[in-house]
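> Any chance you can model this:
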Amino acid sequence: MKTTRLFFGALFVMLLASCAQPPVPQDHFYRLHVQMSGKALANPPLAGTLEVARLLADGLTAGRPIVYSEAARPLEANEYHYHFWTDSPTVMLRDELVSYLRQAGVAKTVITPEMRLEPDFILTGKIKRLEQVRGTPSKVVIALEIALRDRREDRLLLVKTYRTEGETAGADIAAAVSGINLGLGKIFAAFVADISRI
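Below you'll find the predicted structure:
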């Protein structure tokens, strides 16, 4: 009888142990924060109100999971399961671009469509790439197509694809996000330089 109890007790403990699962990995969320380098423009090159529309993106790039690729397989894109942007990249990049353009002083006023004002200029764009490239060394690749239109005269002032690629300080996702912030800063600065020559 005692042996039977021990047997069933051991069996019960083994069944409980087999049902135990490892803890579910914790979700991680990341923000974009683009620092403006240099000084604001002395005179706004765009005389009037500039509206920055929500950027477009396709497929994986439009989603909240952070996108990565392997250096050995550059045509294959993947997304992390537990690492997310705090919002859609299309909204986050638009908001960072609005903040950057306001600080740079490119127009009298920089707004978003939600303000429901009649703009003089409209900026639209598309995120072509926004990803970490895992390899040795780890890097990030960003490509944005940006178009600027004068709504008053109904003419295109600028359309250009800006691309940057840079090594990151490490292989982790936090280093990739820092690299993306730096890369976006370079793209935004190049865009402001192009606007100032219009």
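> From here on, just use CA atoms for contacts and neighbour counts.
Will do.
> Helices of this protein, residue ranges please.
Using DSSP state H, the helices found in the chain span residues 2-19, 59-62, 89-104, 173-196.
> where's the residue nearest to the spatial centre of the chain relative to Ala143, distance?
By CA atoms, centre = their mean, the chain has its centre lying nearest to Pro89, at 4.5 Å. Using CA to CA, to the nearest Å, Pro89 is found at 13 Å from Ala143.
> Now do the contacts for the closest residue to Arg102 other than its chain neighbours.
Closest residue in space to Arg102, ignoring its immediate chain neighbours: Val110 at 5.9 Å, by CA to CA, 6 or more residues apart in numbering. With contact set as CA atoms under 8 Å, 6 or more residues apart in numbering, Val110 has these partners: Thr49, Leu50, Glu51, Val52, Val98, Leu101, Arg102.
> tell me which of those residues is nearest to Ala193?
Leu101 (11.2 Å; CA to CA).
> how close does Val133 get to Val177?
The value you get for Val133 to Val177, if CA to CA is used, is 12 Å.
> Compare the two (neighbour count), which wins?
When neighbours are counted by other CA atoms under 10 Å, Val133 and Val177 differ, and Val133 comes out ahead with 26 against 21.
> for comparison, sequence B:
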Amino acid sequence: MPAARFPLPRRLAAVAAAAGLLAACSIGEPAPADHFYRLTVAAPAAAGAAAGPVAEGIAMVQSFEVSGVLNQRALLWTTSGVELQQYSYHFWSEPPARALQDALVQVLRDTGAFTEVVTPGFRQRPDWTIQARVNRLELVGPSGSDSGVQSARVAISFTVTDGYGETVVLTRSYEEEPAVGGGSVAEGARALSTAVETIYGRFLQDLRATAFTTATERPLGRPRR
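A predicted model of the protein is given here:
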């Protein structure tokens, strides 16, 4: 039996209706916009320049050790503290390792903690070396929704040595978990910055309470290169 034939206008109308249906299905809801956050850390007021320098000499802040997903630009959230998941539309403006290092360098300079604060690439052996490892940098909540953030958790470990890496001057680990009142990811990002600022303030206080051996007290035979 031959296939039924429809007049051309009816066929065109059917094609147009099908195309309209496909277009309606493909448009749907617009995709959420991406959001980018700066890690903003001010010099802690409690550890200001008025308290005096930590030690004389040059301090080098090494690149922060931030491994795995912690150093990716997507913000992280967790429910259990064991499993980490990434937000789909919320990102740091730069990788955390670089942002955290830059922030610590600026804080040490702003507070006059050392005679000079430098980063790797400086062509002179420093008097002191500061190493840091980031263990936690995450938002905590029951879900990954844009309004389910309960707190912000940051944990960082520091080791300060002499410029030769032979003598450990200070080693400390810090953790902060401020609450996020409004529950939004944007407020969570600000709380992460606040937690880092608090940790840097505690680190500075411990540095000021530490006895440093000055450059003039180095053993003979170990001149600065």
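> TM-score for these two?
For this chain pair, the superposition-based TM-score is 0.90 by TM-score structural alignment, normalised by the length of structure 1; 196 aligned residues with a CA RMSD of 2.0 Å.
> hang on, the earlier thing: the residue nearest to the centre of structure 1 against Pro65, yeah?
No - in this structure Pro89 of structure 1 lies outside contact range of Pro65 using CA atoms under 8 Å: 9.5 Å.
> Just tell me what the residue nearest to the centre of structure 1 corresponds to in structure 2.
For Pro89 of structure 1, the aligned position in structure 2 is occupied by Pro96, per TM-score structural alignment.
> residues in contact with its match?
Pro96 of structure 2 neighbours (CA under 8 Å, 6+ apart): Val66, Leu70, Asn71, Gln72, Arg73.
> and which of those residues is nearest to Gly163 of structure 2?
When the contacts of Pro96 of structure 2 are compared against Gly163 of structure 2 (criterion: CA to CA), the nearest one is Val66, at 22.2 Å.
> What about the closest one, how many residues nearby?
21.
> Excluding sequence neighbours, find me the nearest residue to it.
Nearest non-adjacent residue to Val66 of structure 2 (CA to CA, 6+ apart): Val134, at 5.3 Å.
> contacting residues around Gln86 of structure 2?
Gln86 of structure 2 neighbours (CA under 8 Å, 6+ apart): Ala74, Leu75, Leu76, Trp77.
> how about it, what's its partner in structure 1?
By TM-score structural alignment, Gln86 of structure 2 lines up with Glu79.
> how far away is that match from Leu158 of structure 1?
Counting by CA to CA - Glu79 of structure 1 and Leu158 of structure 1 are separated by 32 Å.
> the strands in structure 2, which residues?
Counting by DSSP state E, structure 2 has strands at residues 35-37, 58-61, 74-78, 85-92, 116-118, 128-140, 151-162, 168-176.
> Pipe those into JSON lines and attach distance to Gly182 of structure 2 per row.
Shown next, in JSON lines, are those (distance: least, CA to CA, whole Å):
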{"stretch": "strand 35-37", "distance to Gly182 of structure 2": "17"}
{"stretch": "strand 58-61", "distance to Gly182 of structure 2": "35"}
{"stretch": "strand 74-78", "distance to Gly182 of structure 2": "16"}
{"stretch": "strand 85-92", "distance to Gly182 of structure 2": "16"}
{"stretch": "strand 116-118", "distance to Gly182 of structure 2": "37"}
{"stretch": "strand 128-140", "distance to Gly182 of structure 2": "13"}
{"stretch": "strand 151-162", "distance to Gly182 of structure 2": "10"}
{"stretch": "strand 168-176", "distance to Gly182 of structure 2": "18"}
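> Cys25 of structure 2 is nearest to which of the ones you listed?
strand 85-92 (22.5 Å).
> mean deviation (superposed) between that closest one and structure 1, please.
Comparison of strand 85-92 of structure 2 with structure 1 after fitting gives an average deviation of 1.2 Å (mean CA distance after the TM-score superposition for structure 1).
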